[in-house]
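Peer 1: Compute the structure for the input listed below.
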Amino acid sequence: MSKQMKSTIAYTLLILGSVIMIFPFVWMVSTSLKTALDVYTLSIFPENPTFGNYLRIFQDTLFGKWFINSIIIAVVTTLSVAFFDTLVGYIIAKFKFIGKTIIFIAILSTLMVPTEMLIIPWYLMSSQFGWVDNYWGLLFPGLMTGFGVFLMKQFMEGIPDDLLDAARVDGLGEFKIFWKIAIPQVWPAISALCIFTFLSNWNAFLWPLIVLESAEIFTLPVGLSFFASGEFESQWELIMAGATITALPLILVFFLLQRHIIKGITLTGLK
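Peer 2: The predicted structure follows:
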C-alpha cells in the first residue's frame, strides 16, 4: 500500500470519527433552537429557529442561579488547588524533614481510592460540621487533590537547588522564594492543573447530588438532571437549551486555553 493511500485512509477515518463525535453536539444546539412542534422532526436544522427557549429556562427556572453556583464552585476549587497543591508539592520536593516520605506516600495512596468509596466519609464529615446543603459541603472535597500535589512535586524537583539557594543568599524569605522564583518556573504545569481542575469541578455530579437538598444551591449538572426529570421532562427544546448553556463555558475554556491544554497533557505525560 502506497504512502498516499495510507494517508487517504487515515484522513478518511479521522473525518468520520470527527463527524460521529460532533453530530450529537450539533443535534443538541439545533434542538435548542426548535419550537415544541418541530422537536420531533428529523431535520437537523430548525425551519424557524428561535432563542425563546433560552429565555424561558432563565425566566421559568433557577437556571441562572445554578450557573452562578457552578462558576463559584469551579473557580474557588481551582484557585485553592493551584495554590495549596503547588505549595505542598514545593515543600515535599525542596525541603528535608522527618516523615516526608510517609506523608508523600499517604498523599499518593489517595489516588488509589475510588471517589465512590469516599462519599460516605465526606457526608459524615459534612453532617458533623453542618456543611450539608451549603457551599462548604460542596467545596471541601476539592480544595486539595493528591494528583495536583504529585504533579507539582514532580515539576518542582526540576528546579535547580542552586537557584533557590542564591535567592536565600540575596535575603528572600522562603515564601517569597516560592512565590517569585519557584512558581514562574512551573507555570505551564500550574496552568494545566487549573484547566483540569476547572473542568472536573464544572462537570461534578455525584457529590453535589448527595450533599445538596435545596434547589437554590444546585450546580448545573444537578439542576439540569432535576430539570430534565421534573415539570419540563418532555420539553426537549428547553432541556437541550440548558445543556447547550452548560457546555458553553467548557468550549470557551478549550478555545481560549487550547495551547495550554495540549502542552499540559504533553508535560503531564512526560512527568
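
Peer 1: Please make it C-alpha for all contacts and neighbour counts, starting now.
Peer 2: Noted.

Peer 1: Just the helices from the stretch 101-250 of the chain, written as ranges.
Peer 2: 115-129, 135-139, 146-156, 161-169, 174-176, 183-185, 187-202, 206-211, 220-229, 236-256 (DSSP state H, counting those that start in this stretch).

Peer 1: One more sequence to fold, the one below, so I can look at both together:
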Amino acid sequence: MIWLRWKCLVLTILAAIILGGYLLPVFWMVSSSFKSEKDIVAMKWLPSQANLENYSTVLERAKIGRWFLNSLIVSVSSTLGVVIISLLAGYSLGRLEFPGKRFLFLLMLSGFMIPLQAIMIPMFLTLKFMGLVNSYGGLILPTLASSISVFIITQYFKGIDREYEEAARLDGASEVQILFKVLAPMAAPAIITVAIFNFTMTWNDFVWPLIIAQSDNMYTLPVGLVTLAGFDVNIRYGPVMAANVIATIPVFIIYMIFQKYLGAGIAIGELK
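Peer 2: Got it, this is the predicted structure:
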C-alpha cells in the first residue's frame, strides 16, 4: 500500500510538471497580450500595467476579422463534411457486407501513410484546373478526406450490437434511417471526437491555406497571423500575442464544452 501511495504521488508530480510545461507558453502568450512592448522585451512575466492596447491595435490595423471569418467558414464546413462522409463510410465498412470490403478498408488505412507534402503539388494542380485556387472550395475540399475519422467511426460502429439495426429493419426502417436515427445517436461520443479533432486540425492548419490562398482576403488565421510580424502590418510582439489569444479562443471553448465526450470517443468499441 505504501509503495502504491508513493507511486501515485510520483506520477501526480510528474503529471503536474508536464502540465506546467504545456501551460507555461500559454500563460506567457496571454500575459504578453496585456503588456507594453517594453515589458515584453524586458521578459517580465506580468505586465507593469495591464491594458487592451494590443487588442485594439490588431483589430484596427489587421484584417483579423476577415481571417477569423475565413477560418470559421473553412473549419465548420470541413468538420461537417468529414463527419457526414465518415458516417457513410463507417457504416459501409463497419456494418455492411459486400465484395471488396476488406480491400477498401485497407485502402482507407493507407491514407495514414501518405503525408500531405507528398500530394500537395498534384492537389494544387487539380484544384487549379478546377478553378478553385484562392477560394473556399480550394480550402475546404482537400480536408474532407480523413482516414483517421473513418477509422474511428468504423471501429465504433463495429462495437454496437446488431440487434438494434435488426429491430429497426423489422419496423421497416431504411438503411439511411438506421444510420442517422439509430446508430448515429449511439455513436455520439465518436462523432464528437471526430468533429473536435477535425475542427482543431483545420483551424490550426497553416501549410495548405498558405499554398491555396493567394490574397490576404482569403487567408485563414494561421496564415494571417504570420503577416502580422511582416512588413504588411508593421506591428510588434504585443499585438501578435493578442492576435494569437483571439485565434485560440474558439478551440478552447469547444474543448471545454465537449471534453467529457473525448474519453468515450477514444475508447473505440467499448459501447455497452
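
Peer 1: Overlay them and tell me the TM-score.
Peer 2: In this superposition the chains share a TM-score of 0.92, using TM-score structural alignment, normalised by the length of structure 1; 270 aligned residues with a Cα RMSD of 2.1 Å.

Peer 1: right, so of the helices of the stretch 101-250 of structure 1, which gets closest to Ile71 of structure 1?
Peer 2: Between Ile71 of structure 1 and these, the shortest gap by Cα to Cα is with helix 187-202, which sits at 7.5 Å.

Peer 1: about what we covered before: I'd like to know which of the helices of the stretch 101-250 of structure 1 is closest to Trp66 of structure 1.
Peer 2: That would be helix 220-229 among the helices of the stretch 101-250 of structure 1, by Cα to Cα, at 5.1 Å.

Peer 1: what's the average distance of the closest one to structure 2?
Peer 2: Mean deviation of helix 220-229 of structure 1 relative to structure 2 after superposition (mean Cα distance after the TM-score superposition for structure 1): 1.1 Å.

Peer 1: Please name every helix or strand in contact with that helix.
Peer 2: Using 3 or more Cα pairs under 8 Å, 6 or more residues apart in numbering; DSSP states H and E, the elements in contact with helix 220-229 of structure 1 are helix 63-80, helix 236-256.

Peer 1: buried set for the longest one?
Peer 2: This points to helix 236-256 of structure 1. 236-246, 250, 254 (16 or more other Cα atoms under 10 Å).

Peer 1: swap in the shortest one?
Peer 2: Using 16+ other Cα under 10 Å as the burial criterion, the residues of helix 63-80 of structure 1 that qualify are 63, 65-67, 69-80.

Peer 1: Tell me which residues are up against stretch 231-238 of structure 2.
Peer 2: 32-37, 40, 54, 61-62, 227-229 (Cα atoms under 8 Å, 6 or more residues apart in numbering).

Peer 1: a markdown table for those residues, including neighbour count?
Peer 2: Output for the contacts of stretch 231-238 of structure 2, formatted as a markdown table (neighbours: other Cα atoms under 10 Å):
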| residue | neighbour count |
| --- | --- |
| Ser32 | 27 |
| Ser33 | 28 |
| Phe34 | 24 |
| Lys35 | 27 |
| Ser36 | 21 |
| Glu37 | 17 |
| Ile40 | 19 |
| Asn54 | 24 |
| Arg61 | 14 |
| Ala62 | 20 |
| Thr227 | 18 |
| Leu228 | 22 |
| Ala229 | 15 |
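
Peer 1: Tell me the one among those residues nearest to Gln117 of structure 2.
Peer 2: Checking the contacts of stretch 231-238 of structure 2 against Gln117 of structure 2 with Cα to Cα, the nearest one is Thr227 at 22.6 Å.

Peer 1: Now do the contacts for that closest one.
Peer 2: Going by Cα under 8 Å, 6+ apart, Thr227 of structure 2 touches Val233.
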